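Asker: using only what follows, build the 3D model:
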Amino acid sequence: MISSNLDLHIQYIGNSGFYITDDNNHIYIDYPYTSGSYGYMEYDPNLINHNNKSICFITHSHRDHWNRREFNKYSWKIFGPRDITFFMKRFKILKAKDLKSIGIEMKVIKTPHKYCIFHNTLLFKWKDITFYVSGDTTDISHLVDLEDIDIAFVNPWILKELNRQGKCFKAKHVILCHLRDEDLEKDFFIDKNYIVMKQYDVLNF
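Answerer: I've put the predicted structure just below:
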């Protein structure tokens, strides 16, 4: 298990959006997004900590994962695919080497997703914790080479495919995201130690 004295907090915003902080550093995963896009989750920005010294890790440009107008309201920096960062000013964009200089080791796994030219599944290490972010891919072939994942943010389509093959997602903590209510009734969640967070809930480590 992960050490419980890390002062690490993870808040679920909605869809695949998460806020991760140790009270000094602030990371958003697939946020800001367009509230209610494609019939997925709405969110109340007043219930989310918007710290100006934040980094956004974005997997792809679909509106249920990304909103440029909301992003531009803040002095945030971004690590994301080319179609998002192409027209941004350089000082807003972080590359893997920039993240390494602040203690984050980032690996990008190029994965497929319908109607999306650039889609990144993310694997990063911060505070000796290895995080996995699936994005919206349904592909599981990249999972073969992954080991020692501590916290995984995983969509239901990957879990469905693993279940079809009689497998589970291997990580110390698997946090489900991008769910619809009916997904919770499906058999690929039964008898698995997956975590389903309620919106705005916080996990503390």
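Asker: all contacts plus neighbour counts: C-alpha atoms, from now on.
Answerer: Will do.
Asker: return the list of helices and strands in contact with the helix or strand containing residue 10.
Answerer: Element membership for residue 10 (DSSP states H and E) is strand 9-14. Counting contacts by 3 or more C-alpha pairs under 8 Å, 6 or more residues apart in numbering; DSSP states H and E, strand 9-14 packs against strand 17-21, strand 202-204.
Asker: just name the most buried of these.
Answerer: Most buried of the helices and strands packed on strand 9-14, by mean neighbour count (mean count of other C-alpha atoms under 10 Å): strand 17-21, with a mean of 22.
Asker: on that earlier part again, which of the helices and strands packed on strand 9-14 sits closest to residue 135?
Answerer: strand 17-21 (9.9 Å; C-alpha to C-alpha).
Asker: next secondary structure after the closest one?
Answerer: strand 26-29.
Asker: pull the distance from that next one to the chain's centre.
Answerer: From the chain centre to the centre of strand 26-29 is a distance of 9 Å (C-alpha atoms, centre = their mean, to the nearest Å).
Asker: do a quick rundown of the strands in this protein.
Answerer: For the chain, strands defined by DSSP state E occupy the ranges 9-14, 17-21, 26-29, 54-57, 77-79, 104-110, 120-126, 129-133, 151-154, 173-176, 194-196, 202-204.
Asker: so can I have a markdown table of those showing distance to residue 95?
Answerer: Below are the strands of the chain laid out as a markdown table (distance: least, C-alpha to C-alpha, whole Å):
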| stretch | distance to residue 95 |
| --- | --- |
| strand 9-14 | 23 |
| strand 17-21 | 19 |
| strand 26-29 | 15 |
| strand 54-57 | 11 |
| strand 77-79 | 6 |
| strand 104-110 | 9 |
| strand 120-126 | 13 |
| strand 129-133 | 17 |
| strand 151-154 | 21 |
| strand 173-176 | 26 |
| strand 194-196 | 30 |
| strand 202-204 | 28 |
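Asker: here is a second sequence; please produce its structure as well for comparison:
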Amino acid sequence: MNSFYFKNGLVIVFILLSNLGFGQSKEIKIKFIGNCGFHMTDGINNFYIDFPYKSGAHNYMKYDDKEIEEVKNKSIFIFTHKHSDHYSKKIVKRYNGQKFGPWNISKLVKLHESIPNFEIKAFKTKHKVFGISFKHYSYLIKWHNKKIYISGDTGDLDDLAKIKNVEWTFLNPWIYRNANNTKLVIDTKNIGIYHLYPNQEIDVNNPENHFLLKNQGEVINIPY
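Answerer: The predicted structure follows:
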């Protein structure tokens, strides 16, 4: 009888400690879904960046259909712009989470009021296709004191040049090329190059911390 109460007491203590946060992994996990799409979580809050998009749009990466089914309940969706290789209104309307993008930036930058240890800064950046300008934002996320930069489709260097002490910077190939051509030194520990066509290869400056994001499902861990 004493053994029974002792064992059950340990279980209760473990549950209480887990609820207090001792069971958390203390890391941000960033899963690469495809193209510019990410799932980011700290084990409590879930963010999707430029996902869901139309799989295979403009001949960019397709993703497994299971990604749509595995979207976490009450997630937060953040989009850089509305092009179909970054955003699908048809798919995202299935979910009950908050949705943010160029249409409601003023609400997006207030997320810190409801999410602890989270801030996001939105940069209005240029994105032209065949000479036509589209409304577009790049983002600097600060989460648990770790900074993550999301370029989206811009080639602009102005804001990228100003960011400091970033953990991961995610860049498309043309802004990465622009940075190289102007010899811009980006203050970041790691660079992930996304928005690649299947089998696309580009030269990277520093293979030790500049990575081509080609392996869908790959997870980046950022301890905090």
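Asker: quick one, what contacts residue 22 of the first structure?
Answerer: Residues near residue 22 of the first structure by C-alpha atoms under 8 Å, 6 or more residues apart in numbering: 6-9.
Asker: tell me how far it lies from residue 164 of the first structure.
Answerer: The spacing between residue 22 of the first structure and residue 164 of the first structure, counted by C-alpha to C-alpha, to the nearest Å, is 37 Å.
Asker: residue 44 of the first structure too?
Answerer: From residue 44 of the first structure to residue 164 of the first structure the distance is 36 Å (C-alpha to C-alpha).
Asker: what of residue 146 of the first structure?
Answerer: 20 Å.
Asker: again with residue 31 of the first structure
Answerer: 30 Å.
Asker: settle it for me: which of the two has more neighbours?
Answerer: residue 31 (27 against 11; other C-alpha atoms under 10 Å).
Asker: could you point out the longest helix in the second structure?
Answerer: Scanning the second structure for the helix with the most residues, using DSSP state H, yields helix 2-19.
Asker: show me how far it is from its chain's centre.
Answerer: 37 Å.
Asker: list the helices and strands that helix packs on?
Answerer: Partner elements for helix 2-19 of the second structure (3+ C-alpha pairs under 8 Å, 6+ apart): none found.
Asker: tell me which residues of that helix are tucked away?
Answerer: Residues of helix 2-19 of the second structure classed as buried by neighbour count (16 or more other C-alpha atoms under 10 Å): none.
Asker: quick check: stretch 123-134 of the first structure aligns to which part of the second structure?
Answerer: Mapped onto the second structure using TM-score structural alignment, stretch 123-134 of the first structure covers residues 140-151.
Asker: got the contact list for the matching stretch?
Answerer: 117-122, 137-139, 165-172, 222, 224.
Asker: just the buried residues of the residues you listed.
Answerer: Buried among those (16+ other C-alpha under 10 Å): 118-122, 137-139, 166-172, 222.
Asker: contacting residues around residue 71 of the first structure?
Answerer: The contact partners of residue 71 of the first structure, by C-alpha under 8 Å, 6+ apart, come to residue 32.
Asker: got it, and residue 55 of the first structure?
Answerer: If a contact means C-alpha under 8 Å, 6+ apart, then residue 55 of the first structure has 26-28, 76-79 as its contacts.
Asker: and it? What does it align with in the second structure?
Answerer: Alignment note (TM-score structural alignment): residue 55 of the first structure maps to residue 76 of the second structure.
Asker: that match and residue 45 of the second structure, how far apart?
Answerer: Relative to residue 45 of the second structure, residue 76 of the second structure is positioned 8 Å away (C-alpha to C-alpha).
Asker: pretty sure residue 77 of the second structure is touching residue 45, no?
Answerer: No. Residue 77 of the second structure lies out of contact with residue 45 (C-alpha atoms under 8 Å); the separation is 11.3 Å.
Asker: of those two, which one has the most company?
Answerer: residue 77 (21 against 14).
Asker: aligned to residue 101 of the first structure, what sits in the second structure?
Answerer: Using TM-score structural alignment, the equivalent of residue 101 of the first structure in the second structure is residue 114.
Asker: near that match, how many other residues are there?
Answerer: Neighbours of residue 114 of the second structure (other C-alpha under 10 Å): 8.
Asker: list the residues that contact residue 217 of the second structure.
Answerer: So residue 217 of the second structure contacts 31-33 (C-alpha under 8 Å, 6+ apart).
Asker: among those, who's most crowded?
Answerer: Among the contacts of residue 217 of the second structure, residue 33 has more neighbours than the rest - 26 neighbours, counting by other C-alpha under 10 Å.
Asker: show me what that residue aligns to in the first structure.
Answerer: Matched to the first structure by TM-score structural alignment, residue 33 of the second structure sits across from residue 13.
Asker: I figured that match hits residue 29, correct?
Answerer: No. The pair residue 13 of the first structure and residue 29 does not pass the contact test of C-alpha under 8 Å, sitting 9.4 Å apart.
Asker: okay, and the common contacts of those two?
Answerer: What both residue 13 of the first structure and residue 29 touch, as defined by C-alpha under 8 Å, 6+ apart, is the set residue 19.
Asker: residue 94 of the first structure and residue 55 of the first structure, how far apart?
Answerer: 9 Å.
Asker: which neighbours do these two share?
Answerer: 77-79.
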